[in-house]
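In: predicted structure and sequence below. I'll ask about it afterward.
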Amino acid sequence: MAHDPDSAHREAANHGRARTRSERHRGSGGGGRVVAGFAAGVKEVVIVLAMALVLSFVVKTFLVQAFFIPSESMEDTLLVGDRVVVSKLTPGPFDIDRGDVVVFDDPGGWLNQPPPADRGPLLDGLHDGLVFVGLLPDTSEGHLIKRVIGLPGDKVECCDAEDRLLVNGEPIDETSYIRPGSKPSEVEFNVVVPEGHLWVMGDNRGESSDSRFHDPEGTGKEGSVPMDLVVGKAFVKIWPLDRISMIDSHDTVFSDVPPAGSQALAETETR
């Protein structure tokens, strides 16, 4: 049979065009898969971030929250600039004890802080949002941090002949946590802590505006902090790195203190 060169050329051309169309089709499909994969990846990242924000908010609201220490009132236990983590399970599932370091809302008039620096609406909004969900420590605006000295019903007074505080008539040795050189109190007082309240004092007694200075009648009614204002118990320092450590409640200081009301009962029985 005679060979037709024109026919061979036409077949080759048709084959080339078909292969080109196939390659274009494959190329178009590959680009679509890339776009779809990118979109899926973005969606996954958004979902993960949203879950992380929700989880952080839940943890901050119900379990733990970080706070920034803005003042000298708790030196040398806590220094200005320290970051602490507060357990919101106390009070709640766990009771507050004497010696615990607690963060609480300002009962009213305790704070006299300058207004926070204005970073501009965008940065202020971003900062407040990150604090709200728990990704940044609270700057402690509107909050205070002190050590619990008296529980509801406790009689707290200053001071005995050896300059020691007395709780329910028992002198306590506070040298393990108050700032070296500080006296337990320069101010004399003798109060009974009301039900549902706490008597709190800073470890740096000379620089702490605490229960002593917000109780003008000397009865403990105004200087004591309502329990429902307590945010939680500070239990660990997380910043700076060289100061990471647990916060000691020094519970042994109060180990010999009798139960609340026991001193009043004993005094009544001896009359």
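Out: Structure received. Numbers count the residues shown, from 1 in each chain.
In: going forward, measure contacts between C-alpha atoms and count neighbours the same way
Out: OK.
In: which residues touch the closest residue to residue 192 other than its chain neighbours?
Out: Once flanking residues are discounted, residue 192 sits nearest to residue 155: 4.3 Å by Cα to Cα, 6 or more residues apart in numbering. If a contact means Cα atoms under 8 Å, 6 or more residues apart in numbering, then residue 155 has 166-169, 190-193, 260-261 as its contacts.
In: let me have those in CSV, adding neighbour count and distance to residue 203 as columns.
Out: Below are the contacts of residue 155 laid out as CSV (neighbours: other Cα atoms under 10 Å; distance: Cα to Cα, whole Å):
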residue, neighbour count, distance to residue 203
166, 21, 16
167, 27, 17
168, 22, 20
169, 17, 21
190, 17, 19
191, 23, 19
192, 24, 21
193, 24, 19
260, 18, 23
261, 14, 26
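In: among the residues you listed, which one sits closest to residue 126?
Out: residue 193 (41.2 Å; Cα to Cα).
In: all strands of the stretch 1-150 of the chain, in order?
Out: Residue ranges of the strands in the stretch 1-150 of the chain, as given by DSSP state E, counting those that start in this stretch, are 64-68, 83-87, 101-105, 143-150.
In: could you dump those to CSV with distance to residue 44?
Out: Converted to CSV, the strands of the stretch 1-150 of the chain look like this (distance: least, Cα to Cα, whole Å):
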stretch, distance to residue 44
strand 64-68, 27
strand 83-87, 31
strand 101-105, 38
strand 143-150, 38
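In: just checking, which of the contacts of residue 155 belong to strands?
Out: 166-167, 190-192 (DSSP state E).
In: let's bring in a second model and compare:
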Amino acid sequence: MPENPVGNETDSEEKLSVKSLLGDAADILETAVLTIFVFLMVFTFLLRPVTVDGSSMVPTLYDQDQLLILTPDRSPKNGQIVIVNDAEAGHFSDEAQTQVYRTAGLNIVIVKRVIARAGQTIDIDFASGTVTVDGKVQDEPYIAEPTVRNDGAFTYPMTVPEGYIFVMGDNRGGSTDSRNPGVALVPQEQIIGTVFVRYGRDAERCESWKDRFAYLF
């Protein structure tokens, strides 16, 4: 049997090498495209960056803090921080506080903490600053000061109706929230998302780089 010329073996090896390189390049390109696609899907449908505007959530959040929120998440738990489009505000039309109607809200996007959900009864003692939910006094280590400001939206105790949440800012003396007629009861469909993590903060507020980050979910 005649032997293959050495030159032909070299050409064959070079062709195999080129095919291998092209295959590797195609795999890398496919992985890169898939990674970009997943990244875009996550940040389009699951995570969304937002920037805090204002001081109503001090000391937990400061003006210009950068957050990632989970969207859509319209069933947050008590104590979680939410981003809300305050287009409409829920009020009671009767003294028994059972019939709800809506008025125009502040028409701005706000960040607040969920204090009570549908079916829960909230009571606020503005003399002592104590907040009670379903008969249990709330431990609120995150607030800047006790809840002594009453903006007159409701009489307490009050049961949150179906489809709404009651929210307050951590800076209780400087927050316009469910105590105020402009926010009042927040319709759940106006919840944009739940705050997942803080990933950015002004360096002047941070003792170290670690202070820029906080898990808040």
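Out: Looks like it came in fine. None of these values were measured; they are calculated from a predicted model.
In: sorry, back to before: need the counterpart of the residue nearest to residue 192 of the first structure in the second structure.
Out: Residue pairing (TM-score structural alignment): residue 155 of the first structure is matched to residue 121 of the second structure.
In: next: residue 29 of the first structure.
Out: For residue 29 of the first structure, no residue is aligned by TM-score structural alignment.
In: next one: residue 29 of the first structure from residue 23 of the first structure, what distance?
Out: To residue 23 of the first structure, residue 29 of the first structure is 10 Å away according to Cα to Cα, to the nearest Å.
In: counterpart of residue 104 of the first structure in the second structure?
Out: Aligned partner of residue 104 of the first structure by TM-score structural alignment: residue 84.
In: before we move on, what about residue 39 of the first structure?
Out: The alignment leaves residue 39 of the first structure without a partner in the second structure, by TM-score structural alignment.
In: which one's the longest strand in the first structure?
Out: When the first structure is parsed with DSSP E, its longest strand is strand 230-239.
In: measure residue 28 of the first structure to residue 36 of the first structure for me?
Out: Noted for residue 28 of the first structure: a distance of 13 Å to residue 36 of the first structure, by Cα to Cα.
In: hmm, back to that, contacts only, for the closest residue to the match of residue 104 of the first structure other than its chain neighbours.
Out: Leaving aside its sequence neighbours, residue 84 of the second structure sits nearest to residue 191 (Cα to Cα, 6+ apart; 4.5 Å). Taking Cα under 8 Å, 6+ apart, we find residue 191 of the second structure in contact with 73-74, 82-85.
In: which of the residues you listed are also in contact in the first structure?
Out: Among the contacts of residue 191 of the second structure, the contacts conserved in the first structure (both residues aligned by TM-score structural alignment, their matches' Cα atoms under 8 Å) are 74, 82-85.
In: the second structure: helices as residue ranges?
Out: Secondary structure of the second structure (DSSP state H): helices at 6-45.
In: before we move on, the earlier item: switch the kept ones among the contacts of residue 191 of the second structure over to CSV; also include distance to residue 25 of the second structure.
Out: Below are those laid out as CSV (distance: Cα to Cα, whole Å):
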residue, distance to residue 25 of the second structure
74, 43
82, 44
83, 43
84, 45
85, 46
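In: that older thread, CSV for the strands of the stretch 1-150 of the first structure, including mean neighbour count and distance to residue 5 of the first structure?
Out: Below are these laid out as CSV (neighbours: other Cα atoms under 10 Å; distance: least, Cα to Cα, whole Å):
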stretch, mean neighbour count, distance to residue 5 of the first structure
strand 64-68, 23, 85
strand 83-87, 23, 87
strand 101-105, 22, 95
strand 143-150, 24, 95
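In: so which of the ones you listed comes closest to residue 198 of the first structure?
Out: Closest approach to residue 198 of the first structure among those (Cα to Cα): strand 143-150, 5.7 Å.
In: relative orientation of that closest one and strand 101-105 in degrees?
Out: Per axes from the mean of the first three to the mean of the last three Cα atoms, to 10 degrees, the angle that strand 143-150 of the first structure makes with strand 101-105 is 130 degrees.
In: and the contacts of strand 143-150 of the first structure?
Out: 73-74, 97-106, 156, 167, 193, 198-203, 210.
In: that one against the second structure, how far on average?
Out: Strand 143-150 of the first structure differs from its equivalent in the second structure by a mean of 0.7 Å after superposition (mean Cα distance after the TM-score superposition for the first structure).
In: what is the orientation angle of that strand with strand 64-68?
Out: Using the same axes, to 10 degrees: strand 143-150 of the first structure against strand 64-68 is 110 degrees.
In: what is the burial count for the closest residue to residue 132 of the first structure other than its chain neighbours?
Out: Of all residues not flanking residue 132 of the first structure in the chain, residue 57 sits nearest, at 7.3 Å (Cα to Cα, 6+ apart). If you count neighbours by other Cα atoms under 10 Å, residue 57 of the first structure ends up with 20.
In: residue 57 of the first structure touches residue 133, doesn't it?
Out: Yes. Here residue 57 of the first structure reaches residue 133: they are 4.3 Å apart, a contact under Cα atoms under 8 Å.
In: how about the contacts of residue 155 of the first structure in a markdown table, adding distance to residue 151 of the first structure?
Out: A markdown table is the format used below for these (distance: Cα to Cα, whole Å):
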| residue | distance to residue 151 of the first structure |
| --- | --- |
| 166 | 13 |
| 167 | 10 |
| 168 | 10 |
| 169 | 14 |
| 190 | 14 |
| 191 | 12 |
| 192 | 9 |
| 193 | 7 |
| 260 | 8 |
| 261 | 11 |
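In: just these now: which is nearest residue 10 of the first structure?
Out: Nearest to residue 10 of the first structure among the contacts of residue 155 of the first structure is residue 193, at 105.1 Å by Cα to Cα.
In: map that closest one across to the second structure for me.
Out: Match for residue 193 of the first structure (TM-score structural alignment): residue 160.
In: isn't its match up against residue 118?
Out: Yes. Using Cα under 8 Å, residue 160 of the second structure is in contact with residue 118, at 4.8 Å.
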